[in-house]
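Visitor: Would you be able to build a 3D model of this:
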Amino acid sequence: MKLLLKWLLSAAALLCVAYVYSGVAVQSFTSALIAAFVIGLFNVVLRPVLVVLTLPVTIVTLGLFLFIINALMFWAAASVLDGFHVNGFGAALLGSLIYSLLGMLIESALGGLFTKK
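Guide: Okay, the predicted model is just below:
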């Protein structure tokens, strides 16, 4: 149940990013659902590999390179999907930052909602 709710709220967060920032465009809620799924899939499959491969750069930049990796995942999802568009890497960077902040709020809210007693 928590996973389904997180997916729906992540799609809503993606629509919110598109509303707040003009560099990101989402055509519909269905497109947002698919995009949230693909971004999540990329973050589970590709992101750990990229983090390990770029570990020296990440250490030298004190972890700031992880923002670049997040932007790459966001941009890659937009390049694979129809109905989800990002206007270049700068837009992907800012869009992924906003999306990550909203994702942290969602995780915090769901953590409080689904606490084990």
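
Visitor: From here on, just use CA atoms for contacts and neighbour counts.
Guide: Fine.

Visitor: So which bits of stretch 105-117 are buried?
Guide: The neighbour-count criterion (16 or more other CA atoms under 10 Å) identifies 106-107, 110 as the buried residues of stretch 105-117.

Visitor: Could you check how far residue 61 is from residue 97?
Guide: 17 Å (CA to CA, to the nearest Å).

Visitor: With residue 2 instead?
Guide: Separation of residue 2 from residue 97 (CA to CA): 23 Å.

Visitor: neighbour-wise, which of those two wins?
Guide: Each of residue 2 and residue 97 has its neighbours counted (other CA atoms under 10 Å); residue 97 has more, 18 against 12.

Visitor: Distance-wise, check residue 80 relative to residue 91.
Guide: Taking CA to CA as the measure, residue 80 and residue 91 are separated by 16 Å.

Visitor: Of these two, which one has the most company?
Guide: Higher neighbour count among residue 80 and residue 91: residue 91, with 19 against 12, using other CA under 10 Å.

Visitor: List the residues that contact the more buried one.
Guide: Residue 91 sits next to 23-24 when contact means CA atoms under 8 Å, 6 or more residues apart in numbering.

Visitor: tell me which element it falls in.
Guide: Per DSSP states H and E, residue 91 falls inside helix 88-113.

Visitor: Please provide the structure for the following sequence as well, for comparison with the first:
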Amino acid sequence: MKTFLKILLTALAVVVLATILPGITVTGYVTAIIVAVVISLLNMFVRPLLIFFTLPATIVTLGLFLFVINAVIILLADRLVDGFAVSGFFTALLFSVLLSIFRSALFSLLKENKKSINN
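Guide: Down below sits the predicted model:
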């Protein structure tokens, strides 16, 4: 249930960012849910491989290369999902940074609600 809720919150963040940022288009809510699932799967399987193979660049840039990896994940999701379009690399970079911020804020609200229910 928690994973399903996180995917829905990520889809909500994708829809909000698509309306705010120029260069990002999402055709509908179902597409946003599919984008959230694809991004989650890419983060689970592809991102660790990219981090491993680009470890020297990540170390030299003191971790800033991870932003590039996040943008590549967004561009891969663009290629895999019909109805989701990203206009370029820098748009994907900004989208990935803002998506991370939105997700952390939404997930922290989810954790606070859980704490208040248990106490």
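
Visitor: can you name the residues of structure 2 that the strand or helix carrying residue 30 of structure 1 overlays?
Guide: Taking DSSP H and E as the criterion, residue 30 of structure 1 maps to helix 29-53. Per TM-score structural alignment, the counterpart of helix 29-53 of structure 1 in structure 2 is residues 29-53.

Visitor: Against structure 1, what's the mean shift for that stretch, could you check?
Guide: With mean CA distance after the TM-score superposition for structure 1, stretch 29-53 of structure 2 departs from structure 1 by a mean of 0.4 Å once superposed.

Visitor: List the buried residues in that stretch.
Guide: Judged by neighbour count using 16+ other CA under 10 Å, the buried positions of stretch 29-53 of structure 2 are 31-40, 42-43, 47, 50.

Visitor: Identify the spatial nearest neighbour of residue 7 of structure 2, chain neighbours not counted.
Guide: In this structure, residue 7 of structure 2 finds its nearest non-sequential neighbour in residue 36, 5.8 Å apart by CA to CA, 6 or more residues apart in numbering.

Visitor: what's the distance between the one you found and residue 99 of structure 2?
Guide: Applying CA to CA, one obtains 11 Å for the distance of residue 36 of structure 2 from residue 99 of structure 2.

Visitor: swap in residue 29 of structure 2?
Guide: Shown here: residue 29 of structure 2 relative to residue 99 of structure 2, a distance of 16 Å by CA to CA.

Visitor: Ok, residue 113 of structure 2 next?
Guide: Distance from residue 113 of structure 2 to residue 99 of structure 2, counting by CA to CA: 21 Å.

Visitor: just residue 15 of structure 2 next, same as before
Guide: With distances taken as CA to CA, residue 15 of structure 2 is found 10 Å from residue 99 of structure 2.

Visitor: Leaving out sequence neighbours, find the closest residue to residue 18 of structure 2.
Guide: residue 24 (5.0 Å).

Visitor: Can you give me the neighbour number for that neighbour?
Guide: Residue 24 of structure 2: 20 surrounding residues under other CA under 10 Å.

Visitor: Tell me who's in contact with it.
Guide: Residues near residue 24 of structure 2 by CA under 8 Å, 6+ apart: 17-18, 84-87, 91.

Visitor: these two touch, right, residue 95 of structure 2 and residue 17?
Guide: Yes. Using CA atoms under 8 Å, residue 95 of structure 2 is in contact with residue 17, at 7.2 Å.
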